[in-house]
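Peer 1: next input, structure requested:
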Amino acid sequence: MPIPIIDLFAGPGGLGEGFSSFKNGKAFKIKLSIEKEATEHKTLELRSFFRQFEKDKVPEKYYELMREPDLKKREDLKKELFRSFPRQYEYAKKEAWQCTLGGDEFPPEIVNTRIKDALKGEKNWVLIGGPPCQAYSLVGRSRRQWKENLDKKDHRVHLYKEYLRIIADHHPSVFVMENVKGLLSSKVDGTHIFDKILRDLRNPGIVFKKRKAPKYRVFSLTTKPSTFDGKGNPFYDNPSDFLIKAENYGVPQKRHRVILLGVRSDIKEFPVILSQKESVNLKDVIGDLPPIRSALSKTFIGSERTPNKTGVSKIKRYYKSLTDSPEEWKKLVKGFAEEIQRINGFSSQKKIPSPVNSDFDAGSEFIPFNSPSIKNPLVDWYRDERLKGVSNHQSRSHLTQDLKRYLFASLYTQKYGRFPKMDEYAKYGRELLPEHQNAESGKFSDRFRVQLPNEPATTVTSHISKDGHYFIHYDPSQCRSLTVREAARIQTFPDNYLFWGPRTHQYHQVGNAVPPFLAYQIAEIVEKIFYESLLK
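Peer 2: The predicted structure follows:
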């Protein structure tokens, strides 16, 4: 029987997908996924439905849904799909639960009942998940103008206790907990919160005294312990030993996350660590997707400073809406290219390739296309031959001035092997600087970042849902930011994984996920613990 899994703070299901994919779904089975956000929950529900079928027996109606580019029609197709397979849908509906952990609407008694019902008395199971990490985020802390100390009144700082409470109440054999790198340096009242979390995870009874909670050994997945105490508890020299650099494990992304592996103290098997893999570059995994152009939205025409009631001056910006068309885009980009290539330093640059075939226009929620290529290093992971195309591959609409910056940045990167900083934009033309009061302050010197083709991408975060400036495509002929599917490839989601909701929500889901291919490798370690100690 597959090993049961409970997935907390599940997001769109990255951790769960990795575990569910191990040994073609025969090693682990998700019994309950808990997520508060509506669109993430719908993505989880659809993916759970997909997993109820053997790989070669997924109904054709599922692929018809994926191939539908119209979101409203896709919603109707999903309802029809679920009606056609009521048994599988009922399981998916029961597995994917929209619930806010730690909120008043779902007290611990209700959550405990759902978990008990899902486990059906099974004592040996796995808890996975990542408590919300915005409070620990290095970027978020910088914006809130403190470097280390967190606001102890921020409830998100303490949401890990919901994860801890479920450990204390339900005693999983193994747990896997993920969080951001900033957790290692975060402090509350001058005390490192990571030390406190590690102490609590080792002994949940410290916090939840009335439960008969077992103790846990907490391991790194990348570093062997420096020593053990007399009870076999591992100890490490540095908190950074718990950091996983995803690019070292075949993920085409420089994503650095803290992942803790807890093993119940009655289990004597010690886990192995992850085996490093050859680096995978960005172009290797997204270069075989259909080329598309950016879309046009509006153009900036001017601004003025206007005082408000308190006398503080504010900038009011004015824009003109544009009609998007392949012809207008080609005309605009061609003009930008000629202008940039007249700049000193670019005059010797080879001509930019002609704009892409307008048949693909600005992309779509589905494009018929033969991808991934057999040369893609993760072809077997991404590919589903029945899909016959690419979903969630539609470009954003961009401000024309941003398109010029994107084109300049990608040409600069092509020439110098790195993306330009803000002072370099100013050097090549003041009009390349954004209309932003901090443009030349140095605070956002990397505001426009081209993703380098011959390296793993930088970390895909939920901020990709905002504007795409940190995720500019390396190909100047496409002149755009990355699509949802490109971000999903970087995060190692299979191509048949459909992200629900409008595009902004899709981006947000992808950015918040754990790379499934990394989770798959962790699943192998966890399965070995069960095989050696519990399944003999």
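Peer 1: from now on I want contacts and neighbour counts done on CA atoms only, so please keep to that.
Peer 2: OK.
Peer 1: so who does Lys268 touch?
Peer 2: Ser533 (C-alpha atoms under 8 Å, 6 or more residues apart in numbering).
Peer 1: so what's the residue count around the nearest residue to Phe219 once chain neighbours are set aside?
Peer 2: Nearest non-adjacent residue to Phe219, counting by C-alpha to C-alpha, 6 or more residues apart in numbering: Leu261, 5.1 Å away. Leu261: 22 surrounding residues under other C-alpha atoms under 10 Å.
Peer 1: part of a helix, is Leu261?
Peer 2: No: counting by DSSP: H, G, I helix; E, B strand; the rest coil, one finds Leu261 to be strand, located in no helix.
Peer 1: quick check, it in contact with Pro172.
Peer 2: No: under the criterion of C-alpha atoms under 8 Å, Leu261 is not in contact with Pro172, lying 11.7 Å apart.
Peer 1: ok now stretch 239-258, how far from the chain's centre?
Peer 2: Its chain's C-alpha centre and that of stretch 239-258 lie 13 Å apart, by C-alpha atoms, centre = their mean, to the nearest Å.
Peer 1: oh, I was asking about stretch 271-282
Peer 2: Relative to its chain's centre, stretch 271-282 lies at 18 Å (C-alpha atoms, centre = their mean).
Peer 1: next, the structure of the following sequence, for comparison with the previous one:
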Amino acid sequence: MSKKDYRFIDLFAGCGGLSEGFYRDGYKALFHLEIDEAACKTLRTRMKHYGYSDKEIEEAVMCDDITRDGLLKDMDERIHEPVDIIIGGPPCQAFSSVGRAQSPDGMSSDPRNYLFENYLQVLNHYKPKMFIFENVKGLLTAKPKGVKIFDIIVREMSKTYNIVADPKVLLLNAADYGVPQIRERVIIIGVRKDINYFDIKDVYESIPKSNSDIDAHLPNYVTVGEAILDLPKLNPGEGDNIQKVAVTEPTNDFLKIVKNDSGIIYNHSARKHNDADRERYRILSSHKNWQLKDLQKVRPDLIHHDPKHFGNRYTVQESDKPGKTVVAHLYKDGNLFIHPDSEQARTFTVREAARIQSFPDDFVFEGSRTDQFKQVGNAVPPLMAETFAKTIRKYLDVIEEKSRKN
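Peer 2: Next up, the predicted model:
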């Protein structure tokens, strides 16, 4: 029996990492809302990949500000079918620990703290059966102006939707769903209050983890090496946005999911680096767990002129572990994402960062390389999203069946 093409709206869509998981499970995109033009271009390119017509893409991707007056009226003119689920999450910079640490007032005056209100406005306008709201771990503790944002979100969502308010349930790690990266995110799933066919807690309990535990403390996570070491080797400054490569067989289960058998690799070009950084990268990636201060042992001349500021800014992504959280800051410099292969002596390409985020190789990131890095760093990992999509489908099927009987 064919799957029902449940219809979704994606808010704060970015490049479409969350929606990619829903595409992969056969959902139908009605609408993507995103303010960044390069990300919107990526969304259009991806919809084309999934066979949407030019007319459908034109209506479905709106590059606009969610806070703009009259937005809902314009959305109504583009959305012609009932909405089954709304997905998305506001920009996370105002809630992230890094953002708060770097802001003079701890991001308390940042207007992005309250973009969840616009998400709720759209949610309460369309009243879909279910929703997913995604954000960083810092959402749980953010207190701009002395009030916990999380408590406000729970209170407002609970007026029309059943949700779980326990942070221990809501905080999920992408590595548990086949993503080669430690990435904790708050995932709030809601079901409309008039739908009482199941307990919302059951939804969380039924989300399958894709990795079997070796023991209770050592999950069998996908590693950086498994994710990226099959990609073409590059020296700094080499590579291209589109390049033809030899087709090779995937050597592990993760590569079976993400590899592109067309022989085309997208967004795999390396930054240029100065000689000092190249030598730093080469030495650090040759020694397990070394940091910049460890260069004092072999090359004191490479200790940075500002060790207090740069001491922990040079980090090798170790090949035998899952990656550290990919962040949008990657567009400024890649020193937190040094390639584990010392021969290459460079930082990650966009494609390597995308692999760590579990994007498939045929996913094309549009815009400049800076734009592409931002899109990858801000995205929800598609493999994690696909796990949610499959789980939610089971409950949408229940709702559909019960509604039909009633």
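Peer 1: ok, back up a step: the residue nearest to Phe219 of structure 1 -> structure 2?
Peer 2: Using TM-score structural alignment, the equivalent of Leu261 of structure 1 in structure 2 is Ile189.
Peer 1: was I right about that match contacting Lys129?
Peer 2: No: the criterion here is C-alpha under 8 Å, and Ile189 of structure 2 misses it with Lys129 at 10.9 Å.
Peer 1: distance check, Asn267 of structure 2 against Asp10 of structure 2.
Peer 2: 24 Å (C-alpha to C-alpha, to the nearest Å).
Peer 1: check contacts around Ile30 of structure 1.
Peer 2: By C-alpha under 8 Å, 6+ apart, the contact list for Ile30 of structure 1 reads Pro4, Ile5, Ile6, Asp7, Gly16, Ser20, Glu95.
Peer 1: if you rank those by neighbours, which is first?
Peer 2: With neighbours defined as other C-alpha under 10 Å, the most crowded of the contacts of Ile30 of structure 1 is Gly16; it has 28 neighbours.
Peer 1: so which strand or helix has that one?
Peer 2: helix 14-21 (DSSP states H and E).
Peer 1: stretch 137-157 of structure 2 aligns to what range in structure 1?
Peer 2: Against structure 1, stretch 137-157 of structure 2 falls on residues 181-201 (TM-score structural alignment).
Peer 1: in that stretch, which residues are buried?
Peer 2: 181-187, 192-195, 197-198, 200-201 (16 or more other C-alpha atoms under 10 Å).
Peer 1: against Lys29 of structure 1, how distant is the counterpart of Ser19 of structure 2 in structure 1?
Peer 2: In structure 1, Ser19 of structure 2 lines up with Gly16, judged by TM-score structural alignment. To Lys29 of structure 1, Gly16 of structure 1 is 9 Å away according to C-alpha to C-alpha.
Peer 1: what's the answer for Thr227 of structure 1, then?
Peer 2: Computed with C-alpha to C-alpha, the distance linking Thr227 of structure 1 and Lys29 of structure 1 is 34 Å.
Peer 1: and those two? Which one has more around it.
Peer 2: More neighbours surround Lys29 than the other of Thr227 of structure 1 and Lys29, with 21 against 12 (other C-alpha under 10 Å).
Peer 1: okay, and the more buried one sits in which element?
Peer 2: Residue-wise, Lys29 of structure 1 maps onto strand 28-35 under DSSP H and E.
Peer 1: what does the next helix or strand after that strand contact?
Peer 2: Going down the chain from strand 28-35 of structure 1, the next helix or strand is helix 38-51, by DSSP H and E. Identification of contacts with helix 38-51 of structure 1 by C-alpha under 8 Å, 6+ apart yields 11-13, 33, 35, 58, 62, 88-89, 91-93, 95-98, 497-501, 505, 509.
Peer 1: mean shift of helix 38-51 of structure 1 relative to structure 2?
Peer 2: Mean deviation of helix 38-51 of structure 1 relative to structure 2 after superposition (mean C-alpha distance after the TM-score superposition for structure 1): 0.8 Å.
Peer 1: quick one: Asn376 of structure 1 is in a strand?
Peer 2: No: using three-state DSSP, the assignment for Asn376 of structure 1 is coil, not a strand.
Peer 1: what sits against the aligned residue in structure 2 for it?
Peer 2: Matched across to structure 2, Asn376 of structure 1 falls on Asn252, judged by TM-score structural alignment. Asn252 of structure 2 is in contact with Glu226, counting by C-alpha under 8 Å, 6+ apart.
Peer 1: from Val122 of structure 2, how far out is Asn252 of structure 2?
Peer 2: Look at Asn252 of structure 2 and Val122 of structure 2: by C-alpha to C-alpha, they are 41 Å apart.
Peer 1: how many neighbours does the aligned partner of Pro128 of structure 2 in structure 1 have?
Peer 2: Counting by TM-score structural alignment, Pro128 of structure 2 lines up with Pro172 in structure 1. By other C-alpha under 10 Å, the residues close to Pro172 of structure 1 number 24.
Peer 1: surely Pro172 of structure 1 is in contact with Asn124?
Peer 2: Yes: here Pro172 of structure 1 lies in contact with Asn124, judged by C-alpha under 8 Å, at a distance of 6.4 Å.
Peer 1: fine, thanks again, bye for now.
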